[in-house]
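1. Prediction below, plus the sequence it came from.
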Amino acid sequence: MSNVELEQKVNQLLHTESFNDTVINGLQVEGRNKIKQVITGVTACYDLLNAAIRLDADAILVHHGYFWKNESAVIKGMKRQRLKTLLVNDINLFAWHIPLDVHPKFGNNAKLAELLDIEVKGSVVHPLVLWGTIKHPVTADSFKNRLHIALGREPLHCYANNAPSMIQCIAWCSGSGQRFIDNAAAFGVDAFITGEVSEQTIHSAREQGLHFFAAGHHATERGGVQALGDWLSIQHGLKVIFVDIDNPA
């Protein structure tokens, strides 16, 4: 498959043209034309680039790439080293951000729901924040443990004294979705899950009577690139390897 074909096929799959994103989606750095082996990961950090070199990859596919809106255009320091590494080694870099968050099958939110056995019912803030239910109500400690087992890290849990004693109705947004906690509280869910936490998030949870879980930006956004990599492998015969560069945030 050529790099142009890969970009076209994933853009079509994820309906990339439908989104007004804060970053370029698709091919961000052009490398060799022919692609046989792809490395997937959450973020195009230097360690992931070096893993691609060691594994003789033709392309890297990530959720967090480069060239964000309002980012300095100057190529120096860390940015220079990353781009130099890609260009010298002739490796393609592909990135899909919001399209890979919200896709109903391959998106980070959809995969998080599968992982936690949540039945998706609809959206709180379309298309970024979903809500759904688990089959049987559980205590907050039990649900916290479910998150810990599913994502491999201890989530931060904050709650109000008047928060529900049992959790069944849940809203979630992978990554840095803590700004949506007030929407989740107004919607009336028992709990809200996202990746990160801000100072004001804690007060919102305490004062609005719901359970809040910050389960890790990186941890909540591994599912999308893995699902997309599986699709490229099964449907298009590419060799795809997911490389998990651990990040505690």
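-> Thanks, I have it.
2. going forward, measure contacts and count neighbours with C-alpha atoms only.
-> Noted.
3. can you give me the strands for the chain?
-> 26-29, 37-43, 59-64, 92-95, 119-125, 129-138, 156-159, 167-173, 191-194, 211-214, 239-242 (DSSP state E).
4. Specify the stretch among these that is closest to L14.
-> strand 26-29 (10.4 Å; C-alpha to C-alpha).
5. hmm, back to that, right, so of the strands of the chain, which gets closest to I202?
-> strand 156-159 (6.5 Å).
6. what's next to that closest one, contact-wise?
-> K144, I202, A205, R206, G209, L210, H211, F212, F213, A214, A215 (C-alpha atoms under 8 Å, 6 or more residues apart in numbering).
7. same question, stretch 127-140
-> 101-102, 109, 117-124, 165-173, 180, 189, 211.
8. make it 6 Å
-> 118-124, 166-173 (C-alpha atoms under 6 Å, 6 or more residues apart in numbering).
9. nearest to W68, of these?
-> Of the contacts of stretch 127-140, the one sitting nearest to W68 (C-alpha to C-alpha) turns out to be C173, at 20.2 Å.
10. Can you lay out the contacts of strand 156-159 as a markdown table showing distance to K34 and neighbour count?
-> Formatted as a markdown table, the contacts of strand 156-159 follow (distance: C-alpha to C-alpha, whole Å; neighbours: other C-alpha atoms under 10 Å):
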| residue | distance to K34 | neighbour count |
| --- | --- | --- |
| K144 | 45 | 18 |
| I202 | 49 | 18 |
| A205 | 50 | 25 |
| R206 | 53 | 17 |
| G209 | 54 | 19 |
| L210 | 51 | 27 |
| H211 | 48 | 27 |
| F212 | 45 | 32 |
| F213 | 43 | 26 |
| A214 | 40 | 26 |
| A215 | 38 | 27 |
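11. Now those in CSV, please, with extra columns for distance to M78.
-> What follows is the contacts of strand 156-159, written out as CSV (distance: C-alpha to C-alpha, whole Å):
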residue, distance to M78
K144, 36
I202, 33
A205, 37
R206, 39
G209, 43
L210, 40
H211, 38
F212, 34
F213, 32
A214, 28
A215, 27
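12. now, which of those sits nearest L49?
-> Using C-alpha to C-alpha, those come closest to L49 at A215, 25.6 Å.
13. give the contact list for the closest one.
-> P155, G195.
14. how far away is it from L61?
-> As defined by C-alpha to C-alpha, to the nearest Å, A215 lies at a distance of 23 Å from L61.
15. take a look at this one as well, against the first:
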Amino acid sequence: MTHRDELNAYLKGLLEVDRFRDYGPNGLQVEGRPEIRTLITGVTASLALIEAAADAGADAILVHHGLFWRGQDGRVVGWMKQRLQRLLSRDINLFAYHLPLDAHAELGNNAQLGRVLGFAGEQRFGEQDLGWLGQPEEALGLEALAERVRQRLGRPPVLVPGDGRPIRRVAWCTGGAQSYFEPAIAAGADAFLTGEISEPQAHYARETGVAFLACGHHATERYGAPALGEHLAQRFGLSHRFIDVENPA
């Protein structure tokens, strides 16, 4: 068991929250009961996750995608009202960590995606050092890399092949990080993996020879939250469960 404020302070230090320029507030977003015994983690603070967490007896929910984002409509109506109503009526704390959870060297989304896919991270690149560059366990052909993604993430990637070179250096950044493709090319990657693809990246891949794999926003970002939850469970003696709400994105 731990106190809400103790957990909030610990996470602020562990994830170096103040280091990041982010799109929304990191940390405690909705205040619930003071004492936390049961922690539920998930990717997004959706109504489905909140209801499942309430059914599981959660005192706190920790997610990557919280409720509040820069530039959004600030009214508490519609879906926002429904989510907040469920949290407040059940007195459940909501913690959310966006870029800090992507970036953590051991528990973060990028570190954990590298672990799942068998990539050894060697250096960081891109804005706020969020991108990772390293090597696969062994040199791979592009088809073998795409098949590894399909098997380990549970969905086939959108693949724009480069020039067919062996994949000796791979770069990755989870979620909607397609803008990191150009820095990955400059860093010497043979392939770049992220969650989403926009129109320009297909042309960059064809023109530079560096392969681009869009592996799913949700699919690439469902590993940091449970890793962090397990860490917190061990440190504070909490009951922890990760709930993965299916998402085709």
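-> Happy to help now that I have it. Remember, predicted model here, so these are calculated numbers, not experimental data.
16. Derive a PyMOL selection command for the buried subset of the contacts of stretch 127-140 of the first structure.
-> In PyMOL, a selection of the buried entries from the contacts of stretch 127-140 of the first structure looks like this (16 or more other C-alpha atoms under 10 Å):
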select buried, resi 118+119+120+123+124+166+167+168+169+170+171+172+173
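17. Report the central residue of the first structure.
-> Most central in the first structure under C-alpha atoms, centre = their mean is E221, positioned 2.5 Å from the mean C-alpha point.
18. Please name the residues that touch that residue.
-> By C-alpha under 6 Å, 6+ apart, the neighbours of E221 of the first structure are N108.
19. change it to 10 Å
-> 41-43, 63-64, 100-101, 107-109, 111-112, 173-175, 195 (C-alpha atoms under 10 Å, 6 or more residues apart in numbering).
20. so which two of these are the farthest from each other?
-> Top of the distance list for those (C-alpha to C-alpha): G41 and C173, 19.1 Å.
21. Give the equivalent position in the second structure for A140 of the first structure.
-> Under the alignment (TM-score structural alignment), A140 of the first structure pairs with L142 of the second structure.
22. nope, N108 of the first structure is what I meant
-> So, by TM-score structural alignment, N108 of the first structure is matched to N109.
23. Verify the contact between its match and L101 for me.
-> Yes. Counting by C-alpha atoms under 10 Å, N109 of the second structure does reach L101; the two are 6.3 Å apart.
24. of those two, who's got more company?
-> Neighbours of N109 of the second structure and L101, each counted by other C-alpha atoms under 10 Å, are more numerous for N109; the result is 30 against 27.
25. Setting aside sequence-adjacent positions, which residue approaches that one most closely?
-> G224 (4.2 Å; C-alpha to C-alpha, 6 or more residues apart in numbering).
26. Just tell me what the one you found corresponds to in the first structure.
-> That one, G224 of the second structure, aligns with G224 by TM-score structural alignment.
27. before we move on, the earlier item: quick one: contacts for the match of N108 of the first structure?
-> N109 of the second structure neighbours (C-alpha under 10 Å, 6+ apart): 64, 98-103, 115, 173-175, 220-228.
28. Could you do I193 of the first structure as well?
-> Applying C-alpha under 10 Å, 6+ apart, the residues near I193 of the first structure are 112, 129, 147, 155-157, 170-175, 177-178, 180-181, 184, 211-216, 220.
29. For the residue nearest to W69 of the second structure when sequence neighbours are not counted, which residues are in contact?
-> Spatial nearest neighbour of W69 of the second structure, excluding adjacent residues (C-alpha to C-alpha, 6+ apart): G24 at 4.4 Å. When the contact criterion is C-alpha under 10 Å, 6+ apart, the partners of G24 of the second structure are H65, G66, L67, F68, W69, R70, G71, Q72, A96, Y97, H98, L99.
30. From these, list the buried ones, please.
-> Counted by 16+ other C-alpha under 10 Å, the contacts of G24 of the second structure give H65, G66, L67, F68, A96, Y97, H98, L99 as buried.
31. Any buried residues in the lengthiest helix in the first structure, and which?
-> The longest helix of the first structure (DSSP state H) is helix 223-236. Residues of helix 223-236 of the first structure classed as buried by neighbour count (16+ other C-alpha under 10 Å): G223, G224, V225, Q226, A227, L228, G229, D230, W231, L232, S233.
32. and that helix, what other elements does it pack with?
-> Packing contacts for helix 223-236 of the first structure, counted by 3 or more C-alpha pairs under 10 Å, 6 or more residues apart in numbering; DSSP states H and E, involve helix 3-14, strand 37-43, strand 59-64, helix 98-102, helix 108-116, strand 239-242.
33. Go through the ones you listed and name the closest to L27 of the first structure.
-> helix 3-14 (6.2 Å).
34. Report the angle between the closest one and helix 223-236.
-> Per axes from the mean of the first three to the mean of the last three C-alpha atoms, to 10 degrees, the angle that helix 3-14 of the first structure makes with helix 223-236 is 120 degrees.
35. List of residues touching helix 3-14 of the first structure?
-> Contacts for helix 3-14 of the first structure (C-alpha under 10 Å, 6+ apart): 2, 15-18, 25-27, 30-36, 58-59, 92-96, 98-107, 228, 231-232, 236.
36. V240 of the first structure matches what in the second structure?
-> So, by TM-score structural alignment, V240 of the first structure is matched to H240.
37. still on that earlier bit, take the strands of the first structure and lay them out in TSV including distance to K9 of the first structure.
-> As requested, the strands of the first structure are exported to TSV (distance: least, C-alpha to C-alpha, whole Å):
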stretch	distance to K9 of the first structure
strand 26-29	10
strand 37-43	15
strand 59-64	13
strand 92-95	12
strand 119-125	26
strand 129-138	26
strand 156-159	38
strand 167-173	26
strand 191-194	29
strand 211-214	33
strand 239-242	16
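38. For E221 of the first structure, see how far away the nearest residue in space to G216 of the first structure that is not next to it in sequence is.
-> Closest residue in space to G216 of the first structure, ignoring its immediate chain neighbours: G195 at 4.0 Å, by C-alpha to C-alpha, 6+ apart. Between G195 of the first structure and E221 of the first structure the computed distance is 8 Å (C-alpha to C-alpha).
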